[in-house]
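[1] Pasting the sequence and the predicted model now:
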Amino acid sequence: MAGNKVTKADIIDSIYQKKGLNRKDIRMVVDSFVDEIKDALIKNHVIELRGFGTFEIRVRKGRKKARNPKTGEPVSVNSHGVAAFRPGKELKQDVWNITDKAE
């Protein structure tokens, strides 16, 4: 794991080291898990993983007074969906005392 960043490959390797399962099978399960979350979000479903958190789509309101950051020119932005994650109670408690920012 490079620094504080954890990639999908790092997760697969960690599961392999802890459980001794076949890396190919682990990759298939992790990829399938991520695909299921994406598919559910695209269908505007809420995904609740008890003890971890909730994924959902929130609608961000459109704005007429937005600005293009490169040109400064005014632009209008339509309402659109954004993926959101709300941590569960257990995850909130587990990370409560972390005081250093990840690099």
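    Arrived safely.
[2] use CA for all of it now, contacts and neighbours both
    Fine.
[3] what's near enough to touch residue 20?
    If you count contacts by C-alpha atoms under 8 Å, 6 or more residues apart in numbering, residue 20 has none.
[4] typed the wrong thing, it's residue 89
    So residue 89 contacts 51, 52, 53 (C-alpha under 8 Å, 6+ apart).
[5] Repeat the analysis, applying 6 Å as the threshold.
    Residues counted as contacts of residue 89 (C-alpha atoms under 6 Å, 6 or more residues apart in numbering): none.
[6] I'd like to know how far it sits from residue 50.
    9 Å (C-alpha to C-alpha, to the nearest Å).
[7] cool, and residue 4?
    Separation of residue 4 from residue 50 (C-alpha to C-alpha): 25 Å.
[8] Neighbour count for these two, which is higher?
    Using other C-alpha atoms under 10 Å as the criterion, residue 4 and residue 50 rank with residue 50 on top: 12 against 9.
[9] Identify the residue nearest the more buried one in space, chain neighbours excluded?
    Leaving aside its chain neighbours, residue 50 sits nearest to residue 88 (7.0 Å; criterion: C-alpha to C-alpha, 6 or more residues apart in numbering).
[10] One more to weigh against that first structure:
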Amino acid sequence: MTYTKRDIVRRISEKKNVPMVQVEPWVDAVIESIRDTMMEANPTCRIEIRDFGVFEVKVTKAKPKARNPKTNEVIYVPEHRKTHFKPSKLLKEFLRQPLEKEEVEEA
């Protein structure tokens, strides 16, 4: 299942008993702030959100002899930035729990 920003807004709206119209600008502001902070990374940054995880912008090394798998051509890939997410202990522990047989069959 794919969740959208609207689903998150709806969930917060129900949880806090506030209309979705009031919640949406706040959710937008949080997401925009995280995105802007990551885009302003010079060249790296780390955004830590307790009990959720850490967003990082990391620099990759240049690859002078990368290979295009489709054409088998050797190409140069310059160094660039990439994002990385590391879940918190709380989230990791939940995700590590074994799935029930019924849950696996539904997926």
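    Cool, the structure landed. These numbers were taken from a predicted model, which means no experiment stands behind them.
[11] Now the TM-score, please.
    Here the TM-score for the pair of chains, by TM-score structural alignment, normalised by the length of the first structure, is 0.82; 98 aligned residues with a C-alpha RMSD of 1.7 Å.
[12] Spell out the residue ranges of the helices in the first structure.
    Listed in chain order, the helices of the first structure (DSSP state H) span 8-19, 23-42, 89-95.
[13] any chance of those in JSON lines, with distance to residue 58 of the first structure too?
    Shown next, in JSON lines, are the helices of the first structure (distance: least, C-alpha to C-alpha, whole Å):
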{"stretch": "helix 8-19", "distance to residue 58 of the first structure": "25"}
{"stretch": "helix 23-42", "distance to residue 58 of the first structure": "10"}
{"stretch": "helix 89-95", "distance to residue 58 of the first structure": "20"}
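[14] Relative to residue 83 of the first structure, which of the ones you listed is closest?
    Nearest of the helices of the first structure to residue 83 of the first structure, taken as C-alpha to C-alpha: helix 23-42 at 7.5 Å.
[15] Where in the second structure does that closest one align, residue-wise?
    Mapping helix 23-42 of the first structure onto the second structure (TM-score structural alignment) gives residues 20-39.
[16] Surely residue 47 of the first structure touches residue 57?
    No - counting by C-alpha atoms under 6 Å, residue 47 of the first structure stays clear of residue 57, with 9.8 Å between them.
[17] quick one on the thing from earlier: counterpart of the residue nearest to residue 50 of the first structure over in the second structure?
    In the second structure, residue 88 of the first structure lands on residue 88 (TM-score structural alignment).
[18] what's the average per-residue distance for the match of helix 23-42 of the first structure once overlaid on the first structure?
    Here the mean offset of stretch 20-39 of the second structure against the first structure after fitting is 1.1 Å, by mean C-alpha distance after the TM-score superposition for the first structure.
[19] Tell me how far that stretch lies from the chain's centre.
    14 Å (C-alpha atoms, centre = their mean, to the nearest Å).
[20] which residues touch it?
    Under the contact criterion C-alpha under 6 Å, 6+ apart, stretch 20-39 of the second structure has outside partners 9, 13.
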